[in-house]
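> Below are the sequence and a predicted model for it; my questions follow.
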Amino acid sequence: MSAAREPEYRDGHGFIVEVIRTRRRKSADIRVEEGAVSVVVPLDTPVEKIDQLLASKRSWVREKIALHQEAVPVRAKRYVSGEAFSYLGRNYRLKVETGNFAPVKLTNGRLLVTVPAGAEQPHIVRNALVRWYKRQAEQKLQEKVTRYAPMVGAHPAGVSVRSFKSRWGSCTAKGAVEFNWQIMMAPTRMIDYVVVHELCHLIRHDHSQAFWREVERVMPDYQQCRDWLRANAAKLVFDAP
């Protein structure tokens, strides 16, 4: 298995673009998802060509970002130094520095992000944080699925991270499991429960007594986890007022 590539970013002048290089594409594709911008390009695409593409699509990207900002509710967060963000059940203070954009780092008990100075700074900070949470989710949820799948007796076809409005996970018709990246704000044991819950759905596709017996067999304390998530769900929304 090859080592994961370091994240690559370009300054789009008003927004930050994540560059995703892949052998599976022969042409470039710009995406704006949840206000975060990414460009998927063939593996050997030079940065000059990427910058040219971004310059030609800058108005379109800004329009998409503006539409996203209008669609989301008014946020309680301002994405400034000192604000607290939960990760694995513990609060960490945000520290924003000005300079060349750098991905979020969890260091010395703080979430550190370096962004260019400018009017769009809060927007860039938010997207940097969302990207960081998603990256952590991709890694840790894959590890947990690998750990729990043999205990459950399930064989998931894949693991992916998504944005869900009102649920923590889901199973696809093809037998893959999907998880809401915002579960990374919950304590580790709650994440374990969500993973076991979805893996058990690969065996039992309902919420029958037989399903809950499967969950209990792997997690005898599942009911406490289930109750905790119900009681705290509103706190685990990234932009909660």
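It's in. Note that this is a predicted model, so its numbers are computed, not measured.
> all contacts plus neighbour counts: C-alpha atoms, from now on.
Noted.
> tell me how far the lengthiest strand in the chain is from the chain's mean position?
In the chain, assigned by DSSP state E, the strand with the most residues is strand 90-98. Counting by CA atoms, centre = their mean, to the nearest Å, strand 90-98 is centred 17 Å from the centre of its parent chain.
> Name the secondary structure element that contains the residue nearest to the spatial centre of the chain.
Nearest residue to the geometric centre of the chain (CA atoms, centre = their mean): K134, 2.1 Å. Taking DSSP states H and E as the criterion, K134 maps to helix 121-152.
> same thing with R10?
With DSSP H and E as the test, R10 turns up in strand 8-11.
> picking that back up, of all the residues in the helix holding K134, which ones are buried?
121-134, 137-138, 141-142, 145, 148-149, 152 (16 or more other CA atoms under 10 Å).
> and that helix, what does it pack onto?
strand 102-107, strand 110-115, strand 159-162, helix 188-201, helix 209-218 (3 or more CA pairs under 8 Å, 6 or more residues apart in numbering; DSSP states H and E).
> any idea of the angle the second one forms with strand 90-98?
Yep, that's strand 110-115 we're talking about. 30 degrees (axes from the mean of the first three to the mean of the last three CA atoms, to 10 degrees).
> next one: the longest one
On the basis of the same axes, to 10 degrees, helix 188-201 is oriented at 100 degrees to strand 90-98.
> how far off helix 209-218 does helix 188-201 point, in degrees?
Interaxial angle of helix 188-201 relative to helix 209-218 (the same axes, to 10 degrees): 140 degrees.
> then this one, side by side with the first:
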Amino acid sequence: MLRLFTRKPEVQERRNITLTLDDGATLDVLMQRHARARRIKLSVDERGARLTLPSRASERAALDFLQAHTDWLQAQWRALHVDAAQPLRVGITSALPLRGENHSIEWRPARLTRLLVTDEGVRFEVRGLEGLSGQPATPAVHRALRDFYEAQARGDIAHWLPKYAAGLPSPVSRINIKRMSSQWGSLSSSRVMALDLALILARPSAFEYVLVHELCHLIHHDHSRAFWREVEHRFPDWRDERDYFHVQGRQLKATMRMLCG
């Protein structure tokens, strides 16, 4: 007799807990039971705060753990957002981050919603600007901003890629640019490269390093010494860029999330 077994879901239960911070602001903490969790764990990143507990842990113990670590959580959350951009407001936001710098925005009404790079900064053309001025960004505005950032990122990649193509056993089959929760890049077994959209907010040398890092995985599919020797050969200053991401990485991801919704 053939029996079908269904895999037990790893995340078994989840709900939000609203935490009131010292300044009166509120923060939603996602509490979830996880089948693979061995202890209660509190974490925070650009997506929010999460309280993870094992399947058999009591909810009271998890809430006590959260209460005991509230000061730490507040400090981490504020440090993550202190330098992050504010949510995009039509006609109000005065600058956009791009390639490690802030560029002034000129808002203009237009038939199409799009962004253009000008000598003075960035021009944000918005359909129906008069009626939207001062309001939070609409889905069309968010989409235009994401398209703009992706186009800028692809332009940088096209500029750098020929420099590093020599010596690769095969070319990348496709490059996808998307928002990634924790990684900055990846390379699949079918040679599809994924790069985080937030890289376009970083200084160009850091973005270039991530591209080189993933290209080197075409030669070595792990992080062996041979892999790092290949990275060193192609990008000698890679350690500086890795340190840059350790310091600035969470802010970059938080800023992209804040701007693009």
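Nice, thanks for sending it over. If you're wondering where the values come from, they're calculated on a predicted model, not measured in any experiment.
> still on that earlier bit, how about the residue nearest to the centre of structure 1, what's its partner in structure 2?
Alignment note: K134 of structure 1 maps to E150 in structure 2; criterion TM-score structural alignment.
> Does that match touch I177 like I think?
Yes. Between E150 of structure 2 and I177 there is a contact at 6.6 Å, judged by CA atoms under 8 Å.
> tell me, what's touching those two both at once?
L197 (CA atoms under 8 Å, 6 or more residues apart in numbering).
> any idea how far E120 of structure 1 is from R78 of structure 1?
12 Å (CA to CA, to the nearest Å).
> how close does the aligned residue in structure 1 for F227 of structure 2 sit to I65 of structure 1?
With TM-score structural alignment as the criterion, the equivalent of F227 of structure 2 in structure 1 is F211. Distance, F211 of structure 1 to I65 of structure 1, by CA to CA: 42 Å.
> got the residue ranges for the strands in the stretch 1-150 of structure 2?
Secondary structure of the stretch 1-150 of structure 2, counting by DSSP state E, counting those that start in this stretch: strands at 11-20, 26-34, 41-45, 48-53, 95-98, 101-109, 114-117, 122-126.
> shouldn't the residue nearest to the centre of structure 1 be in contact with F179?
No. The criterion here is CA under 8 Å, and K134 of structure 1 misses it with F179 at 10.2 Å.
> any common contacting residues for those two?
Jointly contacting K134 of structure 1 and F179 under the rule CA under 8 Å, 6+ apart are V161.
> what's near enough to touch V192 of structure 2?
V172, S173, R174, I175, N176.
> which residue lines up with the last one in structure 1?
Taking TM-score structural alignment as the alignment basis, one finds that N176 of structure 2 is matched in structure 1 by S160.
> Does the residue nearest to that match when sequence neighbours are not counted belong to a helix, a strand or coil?
Nearest non-adjacent residue to S160 of structure 1, counting by CA to CA, 6 or more residues apart in numbering: E178, 4.9 Å away. On the three-state scheme (DSSP: H, G, I helix; E, B strand; the rest coil), E178 of structure 1 is labelled strand.
> State the distance from the residue mapped onto E178 of structure 1 from structure 2 to F207 of structure 2.
Alignment note (TM-score structural alignment): E178 of structure 1 maps to A194 of structure 2. To F207 of structure 2, A194 of structure 2 is 13 Å away according to CA to CA.
> so how far is Q67 of structure 2 from the closest residue to W238 of structure 2 other than its chain neighbours?
Once flanking residues are discounted, W238 of structure 2 sits nearest to Y209: 6.2 Å by CA to CA, 6+ apart. Between Y209 of structure 2 and Q67 of structure 2 the computed distance is 40 Å (CA to CA).
> So those two - more neighbours on which side?
Y209 (21 against 12; other CA atoms under 10 Å).
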